[in-house]
Structures are given as structure tokens and as C-alpha cells.
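Chemist: Predicted model and sequence below, questions to follow.
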Amino acid sequence: MSIVLPPLRVDDPAAFGRVAVLMGGEGSEREVSLDSGRNVFEALRARGIAAHAIDGMPALMRELQAQGAGRPAYDRVFNILHGGVGENGVLQGLLAALRVPFTGPGVLGSALTMDKIRTKQVWQAEGLPTARFVRLPPFATEDAIKAAVQAMGLPVFIKPSAEGSSVGVFRVADRESLSPAIAFAGQHAGELLVEQLVDGGEYTVGILGHVALPSIRIVPAGAWYDYHAKYVADDTRYLCPGLSGEDEDELRRLALAAFRAAGCHGWGRVDAMRHADGRFALMEVNTAPGMTSHSLVPKAAAQVGCDFEELCWRILETSLPTPPGAAA
């Protein structure tokens, strides 16, 4: 493995000041976010960083508004609030307006990548490979769904454009398995996509600063990598690195290009699939990836000698000002 992480930028925990570890919230990914947040909080504390756990954006806003009124300020935010306002640009916009540094991409990258459809449109414009898809409107009708499935050809995934952790994702292998997706779509207030099912292997690549970490091939025990396989099951296999030689280099190159094309910086994770003929298809970007015992960025970082505590430190370093002359 030739991947080498750069030297740490700071070695004194005081350089970070008081850090708010933002977790939880009220969305569909609350429990996963709380798990991730507790792990990050404990890791930062173990390294001597003045970390403080905060549950949800309203609590954070109250704390920030109370600064200067007898309560000390937070110098930066470690955002581990999965989904919703934690990843759609709302939190990022508020923190930018308040001039509070934070981890993860800014408003543009966060808002764009929360929308799978528009992320794919950007990748297509940049000549980056992604799975074919058909866009569906909110509250999609049964006829619209069936027409999209017919246009794509089975098997397909039907999924919300703006959800994470496989929430609301349906794997449709035949017409008999369409009913749950149709029922969900008819009640869903956001856009959906009917997406080509790429069945040649599932991969993910963590991004840390300017480095694409080793890829991970995900091999679930079941038919696909659903919520249970991600966060509950212990029989999902993670092969890291997921590929070797030129194939590994190409996947990591594509992941970094996809991350940057979507306006992202700092850290995140790019998911991809591989066709049976070896071609890659970029799927989505996660701008506040999980940091649980099942999560993938920590697994990839460990492959290059970066343990969980160091990983949290390095992620927090991305919230520091960019050194003069360094790439943004």
C-alpha cells in the first residue's frame, strides 16, 4: 500500500479550542448519529481535546447564541449529524454565517450531494461514470413508477433522492416486488429515482483531506447492503483494499474526482459499484459518514496506520484555516 498520510498539522489539543461534537438530531438517522457522535466525542476527549457533546442543531444554536453572555464560545464544530439539516447545507450555512469553523464540506458540497439526482447530473456533465437512472416526482404514481421501471429494465433500485443509510431504498428484481416501492413512493414528499442495478461488486472510498483512502469492497450476507447489513449484522464482510493494482488506483482516482466535482472538501465518503465488465459507476457522496463500529472510513484509515483517535484528530484538523500557499 503506497498511500501515505501527510504529517499532522498540529500536535497540541489546545489548538482546536472548545469543540462542539454535533450528533443525534431528529431525522431518520438519529440513532446511528448518536452512536457515531459518542465514539467521536470519546476519541477527542482521549486525545485531550475540549470536546462537548451536543444533541441536534437547535441545541447547538442555543449554545452559540448564548456565547458572550457568561458562557464560553465554541471554537469549532465536529459535525457528525447524519442526514437532514446536518448534511443538506442548512447547518453549514448557519455556521458559515456565524463564522464558526466546522468539519466536512461547505454549503455547496453538502446541499448538492444530499440530492442524489443532481449529484449524478453534475458527474454526467463532468464525464464521470454513474449508473443510469430515471427521475420521479414527489408522490409518484403507480403508472409513473411502472413506466420508469419499464424504461430502465429490471432489476432496479427505487430510492429517495435525499435520504441516507438506505432509508426508503427498494431492490426490485421482478414486477411482483414492486408493490412496497409503489406504496412508499405514493406517500413520499420528495423526488425519487429508479436506478439501474449494477451487480458486479459494491465499493466505497473514504476521502480525508486530499487523500483517497484504500477502497473497501462490501460483501453483505444477504442480497444487498441494506440498513440491517450496515448497522446491525455482524456477517457483512469488508475487504480492504477492495481491489489491487491499476483497478484500485482507478477507483480511488474516480472517487477523489467525484468528491471534488461535487464541490466537496475536508472529508467524506464516495460509494461506487462495478459492472460485470469492470467499469465503475459512481453512486453517491456521504459528507458526514458514519463513525460506528460498523463504519467504513475508520476501517479504511486503519489500513494506512491511522487508528480511530488519530482519524478523529485529522478530521478535526480539516476545520483549521488553510495554510498560506496550500491547496484549498
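Modeler: Good, I have the coordinates.
Chemist: Could you use CA atoms for every contact and neighbour count after this?
Modeler: Will do.
Chemist: Please name the nearest non-neighbouring residue to the residue positioned nearest the centre of the chain.
Modeler: Centroid-nearest residue in the chain, with CA atoms, centre = their mean: N286, separated by 1.5 Å. Nearest-residue entry for N286: R269, 5.1 Å, with adjacent residues in sequence omitted and distances by CA to CA, 6 or more residues apart in numbering.
Chemist: So the closest residue to K230 other than its chain neighbours versus Y227, what's the distance?
Modeler: Excluding its sequence neighbours, the residue lying closest to K230 (CA to CA, 6+ apart) is H294, at 6.7 Å. To Y227, H294 is 11 Å away according to CA to CA, to the nearest Å.
Chemist: Next, work out how far apart T318 and H210 are.
Modeler: Separation of T318 from H210 (CA to CA) stands at 10 Å.
Chemist: who's more crowded, those two?
Modeler: More crowded of T318 and H210, by other CA atoms under 10 Å: T318, with 21 against 15.
Chemist: One more to weigh against that first structure:
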Amino acid sequence: MKEFGKVAVVMGGSSSEREVSLMSGQGVLAALQAQGVDAHAFDPAEKPLSALKDEGFARAFLILHGGQGEDGTIQGALEFMGIPYTGCGVMASAIGMDKWRTKLMWQAAGLPVPAYELLAADSDFATVVARLGLPLFVKPANGGSSVGVTKCKSVADVAAAYQAAAQYDPLVLAEKAVLGGEFSCAVLDGKALATVKIQPATEFYDYDAKYYRDDTVYTCPGLVGEQEQTARRLAEQAYRVLGADGWARIDFLQDEEGAIFLLEPNTAPGMTSHSLFPMCAREAGMSYEALVLRVLATTLESR
């Protein structure tokens, strides 16, 4: 497809989610090439970004996960080089990567989020447990794919979980467990496609459940009737408040009474065989190949 020119599928990188990014990237690359796009793999861990200009790439399909791929860093570099790219811009990427600041924005806009607290090495973990209750989740504020996330059932668990999360980011969150169901909603060009309900066989939707296990149960759409429409509206609002662009996935939880709480955004959604965005797209009648092409087409529009 000549209108796209030479396309770099930017994958891999050096974050803790490199392996997942490579899996997503290979799927995207194959789908683009199968549809006649002049697409090539590009790994910024193996060559400098300046090679995108040197090698004549016209645009970039960003499928980096975590670290510098989702935090606005590479987005800023591409802006500077004048290379159009898929996904959110610098601001939305940077904020969306930071779970704490995302929560602050959503709260300021009146959107519901689970109760949470910031943790530090000298935090009184017993007091945190008394406020949030058990179980609760401890997680690094920056990062994805559930890397460094622990479900805690005791005060001792919280102390150990803090140390584990702090290895990935100095900013660590404790978050009230909302246990009525875990969901995600794909948003493409500002329009929610569908929700998906996630029922892992593991303690929670961890790294293995997301990418390797075949016993996680997915239901799409995840809700029915007015609940589904409410969830989609909230996802679209969350997307807009974040300043998202192109595509993003909004994860949310439901409590036992059916109330929805926004969890976090994903501004570079996974595209592996286990990923949620392609599931939501299929529910909307869009194949994996069509989705990839539609996302790439957003680079033809002015940001």
C-alpha cells in the first residue's frame, strides 16, 4: 500500500516487557506485510532511533511495551524527527504510564477509581491495611504487564510486596482490591469497541495469565445491556481525559454491587495471540489484519 510508504514496526526495546513487545510486534509485522504494506521490524535496542531517518522510514507502528516505549520518550523523539507514529502523543503516553498521576487526573474529572495510597519504605503498613482493607494490591506506579504486582493478604505481605515493587519504580501504590470482576475496554479513535471480562485461573491476572496460560477465560462483550453501555461511556471519558489519541485500552474493575472503578490505561495495547484489544475488535466485526491497518491509518491524520 503505497500511501503508507516504508513502515517501521518498532518492537522489542530494553524494558522489562521486551519479550511481550517482540511477540506483539511479530504479529503486527506479519499482518501488515500480508496486506501489501512495506513494513519492517525495527528494534531500538539494536540500532539508534536516528536509523529510522537514515533508512527512509515514512512512519512508525509503535508496539513497544513499558519503559521508554510508552512513557512519551520515543514519541517525543519521533515528533522531533517528523515521523508520524501510531498511538498516543507525548503527554498522554507520559501520564498514562504513571498509574498515580492517571488516577489524579481521572479523580479530578469525577471518574471513579479504587481507593489507594502511596507507599514509602517508612510507611506504616499496618495503618495502610486498616484503611484499605485486605486483600489489597501493591504495584509499581510505572510499568505494565503486571510486572512487580502482588496481591497481599496480610500486613507482612504488604511489606514484602513493597520491596518487590520498588525494584521497578521508586513510586509504589497500595490499592484496594475490587473483587466483582476484572475487565478491559478497547477504544479506537475515541470510540469504545467492546468490553472483555477476564477470569484468570491464577490468583489474579498476572504476567503468565496474560501471555502464556491457556486457562484464562475471556468473555466479550464482558457485560450486558446498560452496564455494557455505561462501561463503554466511562472508557471513552477516561480516554478523553487522558488526552489519548489513535488507540488505547482502558482497564477497569467491578465491585460486588456492579459499580465500576477505572484501573489504568494502556497506551500501547498488546497485540499477541492472548491480547485483549484484538478480542474487542473481533466483537466489533474487525479482524486482526483490519485492526492493524486501521491503527496504521491513524498516522495519515494530523495529530
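Modeler: That came through fine. None of the values given here were measured: they were computed from a predicted structure.
Chemist: Drop the TM-score for these two in here.
Modeler: Aligned and superposed, the two chains score 0.96 in TM-score terms (TM-score structural alignment, normalised by the length of the second structure); 303 aligned residues with a CA RMSD of 1.6 Å.
Chemist: Enumerate every residue touching the residue nearest to N286 of the first structure.
Modeler: Counting by CA atoms under 8 Å, 6 or more residues apart in numbering, R269 of the first structure makes contact with T204, V205, G206, I207, V285, N286, T287, P289, V297.
Chemist: can you give me the strands for the stretch 201-303 of the second structure?
Modeler: Along the stretch 201-303 of the second structure, counting by DSSP state E, counting those that start in this stretch, strands occupy 217-219, 247-254, 260-266.
Chemist: so which of the ones you listed gets nearest M23 of the second structure?
Modeler: strand 260-266 (16.7 Å; CA to CA).
Chemist: now the closest one: which residue numbers in the first structure?
Modeler: Under TM-score structural alignment, strand 260-266 of the second structure corresponds to residues 280-286 of the first structure.
Chemist: what's the average distance of that stretch to the second structure?
Modeler: Once the two are superposed, stretch 280-286 of the first structure sits an average of 0.3 Å from its aligned residues in the second structure (mean CA distance after the TM-score superposition for the first structure).
Chemist: mind listing what's buried in that stretch?
Modeler: Residues of stretch 280-286 of the first structure classed as buried by neighbour count (16 or more other CA atoms under 10 Å): F280, A281, L282, M283, E284, V285, N286.
Chemist: Tell me, how many residues neighbour the nearest residue in space to the second one that is not next to it in sequence?
Modeler: Excluding the flanking residues, the one nearest A281 of the first structure by CA to CA, 6+ apart is T130, at 4.2 Å. Neighbour count for T130 of the first structure, taken as other CA under 10 Å: 22.
Chemist: mind listing what the aligned residue in the second structure for T130 of the first structure touches?
Modeler: Aligning on TM-score structural alignment places T130 of the first structure opposite V113 in the second structure. By CA under 8 Å, 6+ apart, V113 of the second structure lies in contact with K103, W106, Q107, F261, L262, L263.
Chemist: what kind of secondary structure is A194 of the second structure in?
Modeler: Secondary structure, DSSP: H, G, I helix; E, B strand; the rest coil: A194 of the second structure is strand.
Chemist: Pick the one among the contacts of R269 of the first structure closest to F157 of the first structure.
Modeler: V285 (17.1 Å).
Chemist: The closest one against F259, yeah?
Modeler: Yes: with contact defined as CA atoms under 8 Å, V285 of the first structure counts as touching F259 (7.0 Å).
Chemist: any common contacting residues for these two?
Modeler: V270.
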